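**Student:** can you look at this prediction? I've put the sequence above it.
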Amino acid sequence: MRLPLLAALGALSLAACARNNAMPSLTPTLPGGSGDEGGSNGSPAPLVFQVKRYPGGETYDLKSDRGSVVLLDVWATWCEPCRDALPFYENLSREYAGRGLKVYALNVDEDPRAIPPFLEEVKVKLPILLDENARVAERTLKVRGMPTTYIIDRRGVVRYFHEGFAEEFLTKYQAEIESLLAEPAP
């Protein structure tokens, strides 16, 4: 990962803690591609990416979760708000898994050897995805701060994103997840 990106993400992580955003529709600069990639009715395009799973290195393709609602949290071991957020996301996973929610933690650390001690310390067992050189976070998701969380509908379209984390966001996340789970599967 480039050092300027790490520095920028680190600096923004504290500022991002206080912001969260609902995405009623995607704009060309946000995940899901440009407006011309959507369907013929102008709907936003599904998010597409592949990364490796941690620790085994198997390929994970977001397309494999079409039909499920996905919460994707972009995090790093050096991000203090991530330390608080991941256990909440694990609780959401347990609460909604039976209804079709899948939760993934997309790690952008330069060295994956930092992951095991971090996970042991925060007592999290979420599925971890590795974003080598932060390519997906930077190019596809356009992450500006840590943590950043995306809530993706059953068609693979990013419907909500949140920058930063605070416990009071949890009620909003639950409402967003509930609304997406209530939508029919494609």
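**Tutor:** Now that the structure is in, tell me what you want to look at. Residues are numbered from 1 along each chain as shown.
**Student:** contacts, neighbours, all on C-alpha from now
**Tutor:** Will do.
**Student:** now the longest helix anywhere in the chain: buried residues?
**Tutor:** In the chain, taking DSSP state H as the definition, the longest helix is helix 80-96. Using 16 or more other Cα atoms under 10 Å as the test for burial, helix 80-96 gives 80-83, 85-87, 89-90, 92-93, 96.
**Student:** and the residues you listed as TSV, adding distance to Thr148?
**Tutor:** Output for the buried residues of helix 80-96, formatted as TSV (distance: Cα to Cα, whole Å):
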residue	distance to Thr148
Glu80	13
Pro81	10
Cys82	9
Arg83	13
Ala85	10
Leu86	11
Pro87	15
Tyr89	12
Glu90	15
Leu92	16
Ser93	17
Tyr96	20
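**Student:** and the closest residue to Cys17 other than its chain neighbours, how many neighbours?
**Tutor:** Of all residues not flanking Cys17 in the chain, Gly164 sits nearest, at 3.4 Å (Cα to Cα, 6 or more residues apart in numbering). By other Cα atoms under 10 Å, 25 other residues sit near Gly164.
**Student:** okay, now the one to match up with it:
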Amino acid sequence: MKFTLKIFALVALLVSQVAWSKEMNQPAPDFTLKSSTGENVKLSELRGNVVMINFWASWCGPCRQEMPLLDEFYKKYSKLGFVLLGVNVEEDSSKAAGYLSEVPVSFPILYDNTNSVSKMYDVDAMPSTVLVDREGNLRFLHRGYKPGDEKEYKRLMKKLMRE
């Protein structure tokens, strides 16, 4: 039992330390999800913008830690063609709504209750963040979050906005 707990702790530590993968350049899987306002949001309709997709859950400590930082990015860069989509992956979206009532954000929150979109993006860590360029191509993927990662988010966002 102790051995299993040690392995689990090691895996959790490794996942939390994963950095941005190298640059990709492939079409981002398209999806449509219902937002917290009841509207459908379709990724392909956002073409022409740099899109950050952040997969998160209310039970995830690192997700809670980065959420206010992501909101700052959205407020600062949305006028420059930057869109942020927070995709909650929990089956019960009321948990996300409860968290957001405590820590409100200004960017769209989408619900992936069946994890169909999470599977398309191979999400295997919380949070996971994807950057999609203006042409609709998946360019960067980041698994996990630790303080300081937002500096790399900002650098990559700016790079894609300049393209």
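**Tutor:** That came in fine, so what should we check first? As the structure is a computational prediction, the values presented were derived from the model and not from experiment.
**Student:** now, which of the buried residues of helix 80-96 of the first structure sits nearest Asp131 of the first structure?
**Tutor:** Cys82 (15.7 Å; Cα to Cα).
**Student:** trace the closest one over to the second structure, please.
**Tutor:** Under the alignment (TM-score structural alignment), Cys82 of the first structure maps onto Cys63 of the second structure.
**Student:** residue contacts, its match?
**Tutor:** Residues in contact with Cys63 of the second structure (Cα atoms under 8 Å, 6 or more residues apart in numbering) are 56-57, 126-127, 145.
**Student:** which of those residues does the first structure keep?
**Tutor:** Retained in the first structure (both residues aligned by TM-score structural alignment, their matches' Cα atoms under 8 Å) from the contacts of Cys63 of the second structure: 56-57, 126-127, 145.
**Student:** ok, and the most crowded of the residues you listed?
**Tutor:** Going by other Cα under 10 Å, Trp56 tops these with 27 neighbours.
**Student:** thought that residue was touching Met126?
**Tutor:** Yes: if you go by Cα atoms under 8 Å, Trp56 of the second structure and Met126 touch, sitting 5.9 Å apart.
**Student:** residues near the equivalent of Arg135 of the first structure over in the second structure, how many?
**Tutor:** Using TM-score structural alignment as the criterion, Arg135 of the first structure maps onto Ser116 of the second structure. Applying other Cα under 10 Å, we find 13 residues neighbouring Ser116 of the second structure.
**Student:** contact partners for the most centrally placed residue in the first structure?
**Tutor:** For the first structure, the residue nearest the mean C-alpha position is Leu72 (2.4 Å; Cα atoms, centre = their mean). The contact partners of Leu72 of the first structure, taken as Cα under 8 Å, 6+ apart, are 103-106, 149-152.
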